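Novice: My questions concern the predicted model and sequence given below.
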Amino acid sequence: MSLAVKRDVGMDVAAFRLWAEARPDAERWELLDGEPVLMAPPRERHQRIVMNLAGRLDALAEPRGCRAVPNLAILSAAMDDFAPIPDVVVRCGPPLPDGYATDPLLVAEVLSPSTMSLDRGRKIDFYRTVPSLKVLLIVYSDEIRIEVWRRAGEDWGVTALGPDGTVTLPELDGSVPVRDIYRGLTV
């Protein structure tokens, strides 16, 4: 005999946005599979990687009328129960009226040991549904390693880079040496 368990229906993005507005400003929440998830304060090492990466990406993006911004939520019409907040988002066009982007060109997730399986699993599945997204960077914080996920038509390819690698970004007419992303850190 089998037992069917009915899963409670989670929040959609509209309900999450209303709910999140009432939360204290010091709290950062993302919506994953219909569930609000409180984001823990990141470690200093994590933040150093984010700052290095955001600075290099912003320098490449600005001449194209784009910018690198930390902590914007990403939305996709294909998955209305997700609003993840990656570490860095590159987008073009006018500034957003709020913290929700539907048009990222590039997204970067800096992995933390506690979020690695989620960031490399469900979030990648979600990001692949965002039509404007061309590049996804998965940046490891505990080793010098970056995965570059790039859209090629309907498919995605992935390349792993180590300490001597360079993240080539034709979308931004430039590149970033992997070592620059980890500048100021010991491994």
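Specialist: Thanks, I have it. Quantities reported herein were computed from a predicted structural model and do not represent experimental measurements.
Novice: can we go C-alpha only for contacts and neighbour counts from here?
Specialist: Will do.
Novice: can you tell me the helix or strand for residue 126?
Specialist: According to DSSP states H and E, residue 126 maps onto helix 122-127.
Novice: Beyond that helix, next helix or strand please.
Specialist: Going down the chain from helix 122-127, the next helix or strand is strand 135-139, by DSSP H and E.
Novice: tally of neighbours for residue 167?
Specialist: Around residue 167 there are 18 other residues, counting by other CA atoms under 10 Å.
Novice: Ok, residue 24 next?
Specialist: 8.
Novice: Give me the three-state assignment for it.
Specialist: What DSSP: H, G, I helix; E, B strand; the rest coil gives for residue 24 is coil.
Novice: Counting residues, which helix of the protein comes out longest?
Specialist: Looking across the chain with DSSP state H, the single longest helix is helix 44-61.
Novice: mind checking how far the helix or strand following that helix is from the chain centre?
Specialist: As assigned by DSSP H and E, the chain's next helix or strand after helix 44-61 is strand 66-70. In this view, strand 66-70 has its centroid 12 Å away from the chain centroid, taken as CA atoms, centre = their mean, to the nearest Å.
Novice: okay, now the one to match up with it:
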Amino acid sequence: MGLAVPENVFAGQMSVAEFRAFQDRRPEHERWELISGVPMMMTPPTIAHNRIASNLERLLNDALRRFDPSRVATQRLGVEIGSSAYRPEPDVGVIDADYDAEQRFSDRVYLLAEIVSATDDVPIPGTAGRWIDVKREIYLSHQPCEAVLIVEQDRVEVRVDVRTANGWQSAHLVGPAAELLLPMFGLKCAVGELYEGTPLQPRVISRPKQL
């Protein structure tokens, strides 16, 4: 992994505990991430962003029901992973299905996915990367994680990292016909299925039948 992620929290910056206390005081509809010790509210997602996340969640859950019911996919997952200066919030994650009724956060996530948005382009001080690059490095460093997906919302393209016995293997999938294969989650689908119902892969709309 080539991107160095600074971990120190300096004077005036929030610790993780302070950040979680801050989140508890904010309205539930707000979405915050801790970036280099600084809380940042995420830009409200586009409709296309939400559609891609919903499609991925559905495809994963359909596959997991058949392949491994002990796991479940969910959106906007609170995760307790990262260093002392970072707390990302992935768009979609796969966790154990036996979570508690009042549980908000997970420290064991098997798949972490981001649909790239404008906020992800924020440059991170002390690194040569953007917030999306730092998040990917944090996800790759999470020991239970078996796959990381970075999904573009303005073009049909997915970056896939899969953990193997020999380390991480990466691939770029471009175009709707490219195949997304995640055998550890029982998922095999065309990349275009992630974009179904978006302007990049619109539904075929037929006129309703007359009664």
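Specialist: Now that the structure is in, tell me what you want to look at. All of these numbers come straight from a predicted model, not from anything done at the bench.
Novice: circling back: check which helices and strands the longest helix of structure 1 sits against.
Specialist: The contact analysis (3 or more CA pairs under 8 Å, 6 or more residues apart in numbering; DSSP states H and E) places helix 44-61 of structure 1 against strand 66-70, strand 88-92, strand 104-110, strand 174-177, helix 178-181.
Novice: Structure 2: matching residues for the longest one?
Specialist: In other words, strand 104-110 of structure 1. Aligning strand 104-110 of structure 1 against structure 2 (TM-score structural alignment) gives residues 109-115.
Novice: Can you tell me what sits against the matching stretch?
Specialist: For stretch 109-115 of structure 2, the surrounding residues in contact (CA atoms under 8 Å, 6 or more residues apart in numbering) are 49, 52-53, 79, 90-96, 139, 144-153.
Novice: mind running it again at 7 Å?
Specialist: With contacts defined as CA atoms under 7 Å, 6 or more residues apart in numbering, stretch 109-115 of structure 2 is touched by 49, 53, 90-95, 139, 144-153.
Novice: before we move on, what about stretch 13-25 of structure 2?
Specialist: 9, 37, 38, 39, 84, 85.
Novice: Stretch 144-155 of structure 2 too?
Specialist: With CA under 7 Å, 6+ apart as the criterion, stretch 144-155 of structure 2 contacts 48-49, 108-116, 139, 157-163.
Novice: Work out which residue lies at the spatial centre of structure 1.
Specialist: Residue closest to the mean C-alpha point of structure 1, counted by CA atoms, centre = their mean, is residue 86 at 2.7 Å.
Novice: which position in structure 2 aligns with that one?
Specialist: Aligned partner of residue 86 of structure 1 by TM-score structural alignment: residue 90.
Novice: if I've got this straight, its match is in a helix?
Specialist: No. If the criterion is three-state DSSP, then residue 90 of structure 2 is coil and not within a helix.
Novice: wait, what's in contact with it?
Specialist: Here residue 90 of structure 2 is in contact with 76, 77, 112, 113, 114 (CA under 7 Å, 6+ apart).
Novice: thinking again about what came up before, matching residues in structure 2 for the longest helix of structure 1?
Specialist: Mapped onto structure 2 using TM-score structural alignment, helix 44-61 of structure 1 spans residues 47-64.
Novice: Map residue 146 of structure 1 across to structure 2 for me.
Specialist: So, by TM-score structural alignment, residue 146 of structure 1 is matched to residue 158.
Novice: Just the element for its match, please.
Specialist: Per DSSP H and E: residue 158 of structure 2 is located in strand 157-164.
Novice: Any buried residues in that strand, and which?
Specialist: For strand 157-164 of structure 2, the neighbour count (16 or more other CA atoms under 10 Å) marks 157, 158, 159, 160, 161, 162, 163 as buried.
Novice: Then stretch 39-53 of structure 1?
Specialist: 46, 48, 49, 50, 51, 52, 53.
Novice: Same question for stretch 87-97 of structure 2.
Specialist: Neighbour counts using 16+ other CA under 10 Å place 87, 88, 89, 90, 91, 92, 93, 94, 95 of stretch 87-97 of structure 2 among the buried residues.
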